[in-house]
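K.L.:
Fold the following and give me the result.
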Amino acid sequence: HSRGFLQLLWECGGGLAAPAIAEGVIHKIVAFVAMKVIGGPGAPTPIGELGFTAMSDALELVENDVQQVGKDLQITGYLAATSGGLARQIEMLESVPSGEGQPGSDGSGEPLQAQAPISRLLPMVEHGRAWSLRGDSAEPSDVEFYKAWDRNGVLTNFSCHPIRVTEEDGTTPETEWASVEHYYQAQKFGGERAPSSAAREVVSAIALARSPEEAARIGRTAERTTPEIVVPDWDTAKVRAMRRALIAKYTAHDGPREFLLSTGDRKLVEACPHDYFWGCGYGDTGENRLGELLQEVRAMLRASSS
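P.N.:
As a prediction, this is how the structure comes out:
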């Protein structure tokens, strides 16, 4: 991440593919099926031993795409963490309290120490392909982004670029948030200035989340189940919080800043089909506020460098 890379191609045989999948570091699979038949008890397999003994353990691929390449078929899909044997392993991992034994997790007022942003967990993958949902409203010049590990992923709030955010009063608290998503979710409950013990507990769990996806799940769940601890003016404050986080990200990190500036005057679109405020929504009927804020930050960066 420090070098600006969000994708790594792991090209290998079954012997190396299996441990990488088991470690939870593989998000996307591209497999080729040749129009040939081989067999035998010693025939190589595309994936080595994963320890599964039943079809219910099988890993599910979502957001699938099949294309013909010459005489062969190219199959592309994302590993979902919602089913199969790895899902049960993840469930066991997530049953351990995320703040256990970590400094700042007891609401003591000490600076929160967020864990390293690299996650060993598979991301939660939504069904549906974002790139085909905008219909005729999409322009070829639009810069679309959605998943952190996909094209233009550096623009998402889920890219693991740590930030320290200058608040509205001009102060910069000591907490370093592992991503924009960590910071944004924590602000729903007051961030470092959370007013109640219940809110501080949620903020601490978000700060300690092992991935932006986990931070989002914690924040969204708490917002839904305990709405009374959400800051009263969140509907209006959330845009200001997001703007502060984006400014922090793109001023602190050279790679994301250079990428954002390289988009010129092109329209930036969060191609999320189920978010009608921050994203474009299904059929491009959403507000795309995240894309608009990124365009504001881009203009600010351009003006400051001129």
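
K.L.:
drop to CA atoms for contacts and neighbour counts, all remaining ones
P.N.:
Fine.

K.L.:
Buried ones in the one helix or strand A18 maps to, by neighbour count?
P.N.:
Secondary structure assignment for A18, by DSSP states H and E: helix 14-22. Buried residues in helix 14-22, defined by neighbour count with 16 or more other C-alpha atoms under 10 Å: 17-19, 21-22.

K.L.:
now the angle from the next helix or strand after that helix to helix 14-22?
P.N.:
Per DSSP H and E, the first helix or strand lying C-terminal to helix 14-22 is strand 28-33. Inter-element angle recorded for strand 28-33 and helix 14-22: 150 degrees (by axes from the mean of the first three to the mean of the last three C-alpha atoms, to 10 degrees).

K.L.:
could the buried residues of helix 14-22 go into JSON lines alongside distance to V33?
P.N.:
As requested, the buried residues of helix 14-22 are arranged in JSON lines below (distance: C-alpha to C-alpha, whole Å):
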{"residue": "A17", "distance to V33": "16"}
{"residue": "A18", "distance to V33": "18"}
{"residue": "P19", "distance to V33": "22"}
{"residue": "I21", "distance to V33": "20"}
{"residue": "A22", "distance to V33": "23"}
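
K.L.:
Specify which member of the residues you listed is nearest to E270.
P.N.:
Distance to E270, by C-alpha to C-alpha, is smallest for I21 among the buried residues of helix 14-22, at 28.0 Å.

K.L.:
What helices and strands are in contact with the longest helix seen in the chain?
P.N.:
The longest helix of the chain (DSSP state H) is helix 234-252. Here helix 234-252 touches helix 180-187, helix 254-262, helix 289-305, going by 3 or more C-alpha pairs under 8 Å, 6 or more residues apart in numbering; DSSP states H and E.

K.L.:
mind listing what's buried in it?
P.N.:
For helix 234-252, the neighbour count (16+ other C-alpha under 10 Å) marks 238-239, 241-250 as buried.

K.L.:
List just the nearest of those residues to L261.
P.N.:
Once C-alpha to C-alpha is applied, the member of the buried residues of helix 234-252 that ends up nearest L261 is Y250, at 9.8 Å.

K.L.:
ok, the closest one touching P256?
P.N.:
Yes. Applying C-alpha atoms under 8 Å as the test, Y250 and P256 come out as touching, 5.9 Å apart.

K.L.:
The structure of the following sequence is requested for comparison with the preceding one:
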Amino acid sequence: MPLETVVDTPVTSVRRSRLNRNKWYGLLFILPTFGAYLLFSLVPTLAVFVLSLFKWDLVNEPVYIGLDNFIQLFNDPLFLKSLRITFTYVLYNIPIQYLISLLIVLALNRPLRGIKAFRVIYLVPWVTTPVAVAIVWKWVLNPSMGVLNYVIELLGFNRVDWFSSAMAMKSVLMVNIWQHTGFSTLILLVGIQSIPKMYYESAEIDGADRIRSFWHITLPLLKPTLLFLLITGFIGSFQVFDTVYAMTGGGPGDSTSVFYFLIYKQAFNFLEMGYASAMSVVLFIILMVVTLLQFKLFRNTTYDYS
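P.N.:
Take a look at the predicted model:
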């Protein structure tokens, strides 16, 4: 027996026409956003890849030089030094920041009086402009007139030169951790509160204490949240610029000349646009490879909470 065929009635024709019209309306609504993405993101990104093969100083015509920028890049000791400084910064920033955030979350995830007000307070540094934060902290850490050294002296200790070659990167690291811990704390708090309480209730019935519940319930079910934080944290840490620019200017010497700051110097101080573009391409490749590795390490991290 043949299957019953659906007759195209006037009602279904009108409904189909309405669906097609709504589809075009939807495309028109996303067109401005898509156009802005093409104009301000995709086209400049492709232009950087093309420009990395040229020598250009913003004044004269670009000259095609092939892979010479990349060959010069990997023979440049300053590039290799900035890469090492940046990786060191990332390897310190991410574990310390997320450990502090996790401790704060475990303290905040309790029904205490006034806890909601405190959750708002710890987000204030994150929503503040990074340059403003850096300028205030530059005054606080001033070796001769800074508030922090004044407090250190009151406690009977010697002043610290926070902007010396040995301490400048630690100062930048401290300020960035202070500013961005609020964001990772917020994301972790949402992740923990999305875990169903029945898992903890079952563990409590089985005699598990809080430490075991944390290791066997909280931490495994936080893997998707941790994956998001690791990806965004690595990208953000590798692109640190505002704090370095406002606090140290890459100095003293080149002790805080992170990768992004070096790109800025090559492009706008020395007008080496092609060379800076080659550095940006290397940065893009590094971030892409690390992101893919993180996805591979955190494979199968989605959970059904139903």
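
K.L.:
Once they're superposed, what TM-score comes out?
P.N.:
Once the chains are laid over each other, their TM-score by TM-score structural alignment, normalised by the length of structure 1 reads 0.25; 113 aligned residues with a C-alpha RMSD of 5.5 Å.

K.L.:
got the angle for the longest helix of structure 1 vs helix 180-187?
P.N.:
150 degrees.

K.L.:
got the angle for helix 234-252 of structure 1 vs helix 254-262?
P.N.:
Between helix 234-252 of structure 1 and helix 254-262, the angle formed by their directions is 110 degrees, by the same axes, to 10 degrees.

K.L.:
Helix 234-252 of structure 1 versus helix 289-305: what angle between them?
P.N.:
Interaxial angle of helix 234-252 of structure 1 relative to helix 289-305 (the same axes, to 10 degrees): 40 degrees.

K.L.:
Scan structure 2 for its longest helix.
P.N.:
When structure 2 is parsed with DSSP H, its longest helix is helix 77-108.

K.L.:
May I see the buried residues of the helix or strand following that one?
P.N.:
Counting by DSSP H and E, the next helix or strand C-terminal to helix 77-108 of structure 2 is helix 115-121. For helix 115-121 of structure 2, burial by neighbour count (16+ other C-alpha under 10 Å) applies to R119.

K.L.:
Against which helices or strands is helix 115-121 of structure 2 packed?
P.N.:
Packing contacts for helix 115-121 of structure 2, counted by 3+ C-alpha pairs under 8 Å, 6+ apart, involve no helix or strand.

K.L.:
who's in contact with it?
P.N.:
For helix 115-121 of structure 2, the surrounding residues in contact (C-alpha atoms under 8 Å, 6 or more residues apart in numbering) are L108.

K.L.:
before we move on, back to that, of all the buried residues of helix 234-252 of structure 1, which two lie farthest apart?
P.N.:
Most distant of those, by C-alpha to C-alpha, are K238 and Y250, 18.3 Å apart.

K.L.:
just checking, next helix/strand downstream of the strand or helix carrying W139 of structure 2?
P.N.:
According to DSSP H and E, W139 of structure 2 maps onto helix 130-140. Next helix or strand after helix 130-140 of structure 2 toward the C-terminus (DSSP H and E): helix 147-154.

K.L.:
how about that following helix: buried residues?
P.N.:
Applying 16+ other C-alpha under 10 Å to helix 147-154 of structure 2 flags 148-150 as buried.

K.L.:
Next: stretch 252-260 of structure 1.
P.N.:
Buried-residue list, stretch 252-260 of structure 1, by 16+ other C-alpha under 10 Å: 253, 255-257, 259-260.

K.L.:
for stretch 286-293 of structure 2, same thing?
P.N.:
Counting neighbours by 16+ other C-alpha under 10 Å, the buried set in stretch 286-293 of structure 2 is 287, 291.

K.L.:
Measure how buried L108 of structure 2 is and give me the count.
P.N.:
Neighbour count for L108 of structure 2, taken as other C-alpha atoms under 10 Å: 16.

K.L.:
Kindly report the same for I192 of structure 2.
P.N.:
Neighbour tally, I192 of structure 2, other C-alpha under 10 Å: 19.

K.L.:
in what helix or strand does it lie?
P.N.:
Using DSSP H and E, the element containing I192 of structure 2 is helix 168-193.

K.L.:
cool, and Q67 of structure 1?
P.N.:
Q67 of structure 1 belongs to strand 61-69 when assigned by DSSP H and E.

K.L.:
What is that strand packed up against?
P.N.:
strand 72-79.

K.L.:
Name the next helix or strand downstream of the strand it packs on, please.
P.N.:
Heading C-terminal from strand 72-79 of structure 1 (DSSP H and E), you reach helix 84-94.

K.L.:
Would you indicate which residues of that following helix are buried?
P.N.:
Of the residues in helix 84-94 of structure 1, 84-87, 90 count as buried by neighbour count, 16+ other C-alpha under 10 Å.

K.L.:
one step back: please name whichever of the helices and strands packed on helix 234-252 of structure 1 is nearest to A205 of structure 1.
P.N.:
helix 180-187 (9.0 Å).

K.L.:
any chance of the buried residues of helix 234-252 of structure 1 in JSON lines, plus distance to V297 of structure 1?
P.N.:
Shown next, in JSON lines, are the buried residues of helix 234-252 of structure 1 (distance: C-alpha to C-alpha, whole Å):
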{"residue": "K238", "distance to V297 of structure 1": "16"}
{"residue": "V239", "distance to V297 of structure 1": "13"}
{"residue": "A241", "distance to V297 of structure 1": "13"}
{"residue": "M242", "distance to V297 of structure 1": "11"}
{"residue": "R243", "distance to V297 of structure 1": "8"}
{"residue": "R244", "distance to V297 of structure 1": "10"}
{"residue": "A245", "distance to V297 of structure 1": "10"}
{"residue": "L246", "distance to V297 of structure 1": "7"}
{"residue": "I247", "distance to V297 of structure 1": "6"}
{"residue": "A248", "distance to V297 of structure 1": "10"}
{"residue": "K249", "distance to V297 of structure 1": "10"}
{"residue": "Y250", "distance to V297 of structure 1": "8"}
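
K.L.:
and I187 of structure 2, how many neighbours does it have?
P.N.:
Using other C-alpha under 10 Å, I187 of structure 2 has 16 other residues around it.
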